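Enquirer: Compute the structure for the input listed below.
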Amino acid sequence: MRHSPSKLVRDIGAVITSIVVAILLVQTGAIQTFLNLSESMNILGSFVAGLFFTSVFTTALATVTLGSIAVANNVWLVAIIGALGAAIGDFLIFKFIKEGVAEDTNALMAHSRRWRAILHLRFFRFLLPFLGALIIASPLPDEWAL
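Expert: Below you'll find the predicted structure:
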């Protein structure tokens, strides 16, 4: 599949825009306010904080929120509901970003035959998804796995 330069520019623009929006949301306190509101709704708050836990930009706020909810509630219930939210957040990130990122990476590397040949080895077909799954399962930022 051919990948047009305009899609690449659009995708890079979307990433830059999302970073700027995330920074603005953190600096204005909008995310903190939203997470504070969700704290009072224990189960929903745990789920929403879990959703926010998956991104490197919102992990710290989500951790504080989950900790605050866990102090006043059953720790195991908060952990399970938060993990469910994080799993759904991971799925959403993987679903909406992975396909576009793979196309962009292929388009950028199309000019390099050596890289293309190396990444198409049978070894990498299994290694790269395995490493991605390990990163997603770890406390490292999930964006690294994509």
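
Enquirer: make it CA atoms for all contacts and neighbour counts henceforth
Expert: Will do.

Enquirer: For Thr63, which non-adjacent residue is spatially closest?
Expert: Phe53 (6.9 Å; CA to CA, 6 or more residues apart in numbering).

Enquirer: Now for that neighbour: which residues touch it?
Expert: Shown in contact with Phe53 (CA atoms under 8 Å, 6 or more residues apart in numbering): Thr59, Ala60, Leu61, Ala62, Thr63, Ala86.

Enquirer: Following up with a second sequence; could you model it the same way so I can compare the two?
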Amino acid sequence: MKKRSGVLKYLLYIFVLLLIAGCGQAIESNAGETGIFHPGTYKEKTEGYKGPIKVSVTVDENTIKEVNIIEHRETEAITDDALEQIPHAIVERQSISVDTVAGATYTSRAIIGAVKEALLAAGASLDDITKSVDNEY
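Expert: So this is what the prediction gives:
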């Protein structure tokens, strides 16, 4: 009798585990069905040299349409080039694989990081947004 009740407990345990596993919600991205991204505007922030850098990234199904810096506390005279060039380069190259700006490396990396998070939130895979490109500037 003890052997039989042990087997029943084991089977009940397996049944409960399968039941719980079956109730889980599958997480899927529909981005791949219609394109790289879920169209829209996404906002993200990362820590810059002097505080958070917030970006706004607008995408359609397959294209990074616009990248804007919406808030920062960086020293503008030092980081102006990064604040202008990095968003432009990302849109132009359709990739976050862009060069950093000399003298503003930390700020450049923060902008790229925030854009990366926004594009991932838009449904892109890391492979989609890190295409290798020739960086000339």
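
Enquirer: Any idea what the TM-score is?
Expert: Scored against TM-score structural alignment, normalised by the length of the second structure, the superposed chains reach a TM-score of 0.33; 75 aligned residues with a CA RMSD of 5.0 Å.

Enquirer: circling back to that earlier point, which of the contacts of Phe53 of the first structure tops the neighbour count?
Expert: Ala62 (26 neighbours; other CA atoms under 10 Å).

Enquirer: which SSE is Leu134 of the first structure in?
Expert: Using DSSP states H and E, Leu134 of the first structure maps to helix 122-137.

Enquirer: and that helix, which residues are buried?
Expert: Buried residues in helix 122-137 of the first structure, counting neighbours by 16 or more other CA atoms under 10 Å, are found at Gly132, Ile135, Ile136.

Enquirer: Have a look at the second structure and report its longest helix.
Expert: What stands out as the longest helix in the second structure, according to DSSP state H, is helix 2-23.

Enquirer: Show the subsequent helix or strand relative to the longest helix that the first structure contains.
Expert: When the first structure is scanned for its longest helix (criterion: DSSP H), the result is helix 75-109. Note on helix 75-109 of the first structure: by DSSP H and E, the next helix or strand toward the C-terminus is helix 113-119.

Enquirer: what helices or strands is that next one leaning on?
Expert: Applying 3 or more CA pairs under 8 Å, 6 or more residues apart in numbering; DSSP states H and E, one finds that helix 113-119 of the first structure makes contact with no other helix or strand.

Enquirer: What residues of it count as buried?
Expert: Neighbour-count burial for helix 113-119 of the first structure, counted by 16+ other CA under 10 Å, picks out no residue.
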